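Asks: the following comprises the amino acid sequence and a computationally predicted model.
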Amino acid sequence: MIKVIVNGAHGRMGSTVVNAVVNDSELELVGAVDIVGGMDAGDKAGCGKTGIIISTDLQKTIDETKPDVMVDFTQPSVVFNTASLALKNKVRPVIGTTGLTDEQKAELDKIAKENNTACFIAANFAIGAVLMMKMAVEAAKYMPDVEIIELHHDNKLDAPSGTALVTAEMIKQVRESHKQGHANEKEKLAGARGAEYDGMRIHSVRLPGYVAHQEVIFGGLGQTLTIRHDSIDRTSFMPGVVLACKKIVGLNAGLTCNLDKIMD
C-alpha cells in the first residue's frame, strides 16, 4: 500500500482526491491537511468517515503519518512552500496546483535531487486532456496558424491555465515562430486579441458553470480544425492523480512534469 496524504483536503479538488484515494485498493489515505481543519476527511469528501481528521499543520501530519506521497491541490501562493517542505521530509509531492514559475520548478528539481526524492507536476490530470495536447501537436505540423481558448470556473486564480501554456509550449516545438493576424491590426480594447505566445494567441474565459475546458483552433486555406477537451466533473482528473501516486514511487529523484511522461 502506498501511504498518501492530501494537502488542500477541504477544497473541491482535494475532497475529490480524498474520495479517489480511499476507494483505490493500492493507496491508503493516512492524512489530510488544509487551512480549514477539524472535519473528518471522508465526511467532507462524501465517502463516509475515515477517522482521519483534517489537520492545519502539514509538518506535524508528515511526522505522525510518514507518508510516501503528498497530493497537493492548494493555491499558487503556497504550493511551492508545501512542496519544498514535503521534499525535505523525503515525501514525494504530486502537484496539481498550477501557477508555479519556471524558477520555482527549477528550485523544486534541485531540492528533490538534494533529498533523493521524486517530484511530479501536471498541468492537467485528465487523460483526455493529454490526448488533446498530443493531437494538437500533430495538427500544428501541418496547420501552423493556431489559437487556444481555455475556459474555467470563475474561482481559478491563474490565467492562462497551465494546460494552455503547456499546449502552446508543445506546439512551439513543431512550428516556425510567426505572428498571427493582420500585420496592422489594432486592438480597440486592450487584450481583445488575448495573450501572445510565440505568435500564437491564448484566450482565457472565467465563468460560473465551467470546470475545465480547452479548444485549440487551427486555421488553413478554406478550412478550420478544432480539437476540444471538456472536463465536466472533477472526477475526470482522478484516474491521472491515482496513476501519478502509483508511478511516482518508481521515478528517479528530481522533477517530472506532465502526465504523458508516466502514461504507458
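Replies: Cool, got the structure.
Asks: all contacts plus neighbour counts: C-alpha atoms, from now on.
Replies: Will do.
Asks: show me where this protein has its helices.
Replies: With DSSP state H applied, the chain shows helices at 12-22, 41-45, 58-65, 76-88, 102-114, 127-140, 162-172, 238-247, listed in chain order.
Asks: what's the angle from the fifth one to helix 76-88?
Replies: Angular relation of helix 102-114 and helix 76-88 on a 0 to 180 degree scale: 10 degrees, by axes from the mean of the first three to the mean of the last three CA atoms, to 10 degrees.
Asks: report the buried residues of helix 102-114.
Replies: Going by neighbour count (16 or more other CA atoms under 10 Å), the buried part of helix 102-114 is 105, 108, 109, 111, 112, 113.
Asks: and if you look at the longest one?
Replies: The neighbour-count criterion (16+ other CA under 10 Å) identifies 127, 128, 129, 130, 132, 133, 136, 137, 139, 140 as the buried residues of helix 127-140.
Asks: output the contacting helices and strands for that helix.
Replies: Helix 127-140 is packed against helix 162-172, strand 212-220, strand 223-231, with contacts defined by 3 or more CA pairs under 8 Å, 6 or more residues apart in numbering; DSSP states H and E.
Asks: buried residues, the second one. List them.
Replies: Buried residues in strand 212-220, defined by neighbour count with 16+ other CA under 10 Å: 212, 213, 214, 215, 216, 217, 218.
Asks: just how off-centre is it within its chain?
Replies: Here the centre of strand 212-220 is set off from its chain's centre by 19 Å, with CA atoms, centre = their mean, to the nearest Å.
Asks: which strands or helices does that strand pack on?
Replies: Other elements packing on strand 212-220 under the criterion 3+ CA pairs under 8 Å, 6+ apart are helix 127-140, strand 145-152, strand 223-231.
Asks: how about 10 Å then?
Replies: In terms of contacts (3 or more CA pairs under 10 Å, 6 or more residues apart in numbering; DSSP states H and E), strand 212-220 is packed against helix 127-140, strand 145-152, helix 162-172, strand 200-206, strand 223-231.
Asks: distance to residue 49 added to the buried residues of strand 212-220, as TSV?
Replies: Listed next are those as TSV, based on distance: CA to CA, whole Å:
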residue	distance to residue 49
212	29
213	33
214	36
215	39
216	42
217	45
218	49
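Asks: this is the other structure I want to compare:
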Amino acid sequence: MIHVLVAGFRGAMGQKTVKMIQSHSDFALSAVFDPKITINNPQNYGLPAEVKVLNHYDQLNANVADVWVDFTNPDAVAANTEAAINAGIHPVIGTSGMAPADQNRLIRLAKAKHLGGLIAPNFGLSAVLLMKFAQEAAAYFPDAEIIEMHHQDKADAPSGTAIATAHKIADGRTQKPLSTIDNDARGQRIDDVPVHAVRLPGYIAHEEVLFGGPGEALTIRQDSFDRQSFMQGVAVAIRKVQEADQLVVGLENFL
C-alpha cells in the first residue's frame, strides 16, 4: 500500500487526484496539506475521518505519507517540495512555474538525501510524447515555434510544458535556426524558440509545435480535453517514484 499526501487538494487537479487515489486499491489517501486551512477536520472537506488535514510543515514526517503529490501554485511549490524532501517523503510535483535555481537546488537536496522524486511539466502521456517527437524532429527542422493554449485561470505563462518542449527542441537541434524578427509579437524566446501563450475559457491544456523547412512544414499537436487525462501519469509517478534515488524532471523518466 502506498500512502499519499495531496497538496493543493481543494483545486481542480487536486480534487481529481484525490478521487484517483481513492479509486486504486494499492493507494491510500493518508493526508492533505493546505496552509490556509484553520479547521483540521477532514469531514469539513468531504474526506474520510482517517485522513490527516495538515497546515504546517512541522507536522510532516515519513510516517505521514510515502509520496507527496503537489498541485498548488508557483509561489508555494518550491517550499513545499523542500519540506517534503526534508521530511523523507517522495515528491511528485505537477505545479508549473518553478524557477530553475529552485529546481536545481532541490535536485541537489534530494540527491544528498538519496530520495527519489519527480517534477513533471505535464502528466499527460500525449504531452510527454509530443516533447519526445519534437526533440527528434528538431534534428531535421531547427526552425520551430510553440503555441500553448490553456484555461484562463492558469497562473503561469508560458507553461512548464512549453518551456520543457523548447529545451528539448534546443537539445535536438543539429544546426542553428534562422534569424527572424524579434519583438513582442514574436513571443517569449526560450532556447531560441519563440513561445506564444494563449489563455481562454473553454480550453484545458493544449500545445502545438510548428516546424518549418525549405518548401515544407511539420506540425505536432496534443490536446487534453479533460483533467482526467493527467491521472494515468500521476498514478504511474506515485508507483515509480519510490524506486528512484534522485529528483528527476519529466514523466518520461518513469515510462
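Replies: Noted; the coordinates are in hand. Because the structure is predicted, anything quoted here is derived from the model rather than measured.
Asks: and of the helices of structure 1, who's closest to residue 228 of structure 1?
Replies: Among these, the nearest to residue 228 of structure 1 by CA to CA is helix 127-140 (6.8 Å).
Asks: mean shift of the closest one relative to structure 2?
Replies: Compared with structure 2 after fitting, helix 127-140 of structure 1 deviates on average by 1.1 Å (mean CA distance after the TM-score superposition for structure 1).
Asks: which part of structure 2 matches that helix?
Replies: The aligned range for helix 127-140 of structure 1 in structure 2 is 125-138, by TM-score structural alignment.
Asks: how distant is that stretch from the center of its chain?
Replies: Chain-centre distance of stretch 125-138 of structure 2: 16 Å, with CA atoms, centre = their mean.
Asks: quick one: residues contacting the spatially most central residue of structure 1.
Replies: Central residue of structure 1 (CA atoms, centre = their mean): residue 123, 3.1 Å from the mean position. Contact analysis of residue 123 of structure 1 by CA atoms under 10 Å, 6 or more residues apart in numbering lists 95-99, 129-130, 161-167, 257-259.
Asks: ok so, going back, and the helices of structure 1: which comes nearest residue 31 of structure 1?
Replies: Closest among the helices of structure 1, using CA to CA: helix 58-65, at 6.4 Å.
Asks: give me the mean distance between the closest one and structure 2.
Replies: Mean deviation for helix 58-65 of structure 1: 5.0 Å (mean CA distance after the TM-score superposition for structure 1).
Asks: who does that helix touch, helix- and strand-wise?
Replies: strand 2-7, strand 27-33, helix 76-88.
Asks: let's see it at 7 Å
Replies: Helix 58-65 of structure 1 makes packing contacts with strand 27-33 when contacts are defined by 3 or more CA pairs under 7 Å, 6 or more residues apart in numbering; DSSP states H and E.
Asks: what's the strand it packs on in contact with?
Replies: Residues outside strand 27-33 of structure 1 that contact it (CA atoms under 7 Å, 6 or more residues apart in numbering) are 1-9, 21-22, 41, 52-58, 61, 65.
Asks: and the counterpart of residue 232 of structure 2 in structure 1, how far is that from residue 248 of structure 1?
Replies: Aligned by TM-score structural alignment, residue 232 of structure 2 pairs with residue 239 of structure 1. To residue 248 of structure 1, residue 239 of structure 1 is 14 Å away according to CA to CA, to the nearest Å.
Asks: likewise for residue 230 of structure 1?
Replies: Taken as CA to CA, the span from residue 230 of structure 1 to residue 248 of structure 1 is 26 Å.
Asks: quick check: buried residues in stretch 187-201 of structure 1?
Replies: For stretch 187-201 of structure 1, burial by neighbour count (16+ other CA under 10 Å) applies to 193, 194, 197, 199, 200, 201.
Asks: before we move on, what about stretch 202-212 of structure 1?
Replies: 202, 203, 204, 205, 206, 210, 211, 212.
Asks: want to throw the helices and strands packed on helix 127-140 of structure 1 into TSV with distance to residue 153 of structure 1?
Replies: Putting these into TSV (distance: least, CA to CA, whole Å) gives the following:
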stretch	distance to residue 153 of structure 1
helix 162-172	14
strand 212-220	7
strand 223-231	11
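Asks: which one of those lies nearest to residue 150 of structure 1?
Replies: strand 212-220 (4.3 Å).
Asks: pull up the aligned stretch in structure 2 for that closest one.
Replies: The aligned range for strand 212-220 of structure 1 is 205-213, by TM-score structural alignment.
Asks: quick one: contacts of that stretch?
Replies: 141, 143-150, 217-224.
Asks: follow-up on the earlier one: which of the contacts of residue 123 of structure 1 are still contacts in structure 2?
Replies: Contacts from these that recur in structure 2, judged by both residues aligned by TM-score structural alignment, their matches' CA atoms under 10 Å, are 95-99, 129-130, 161-167, 257-259.
Asks: who's more crowded, residue 239 and residue 248 of structure 1?
Replies: Neighbour count, other CA atoms under 10 Å: between residue 239 of structure 1 and residue 248, residue 248 has more, with 21 against 14.
Asks: what does the more buried one align to in structure 2?
Replies: Match for residue 248 of structure 1 (TM-score structural alignment): residue 241.
Asks: contacting residues around its match?
Replies: Counting by CA under 7 Å, 6+ apart, residue 241 of structure 2 has contacts 90, 116, 117, 118.
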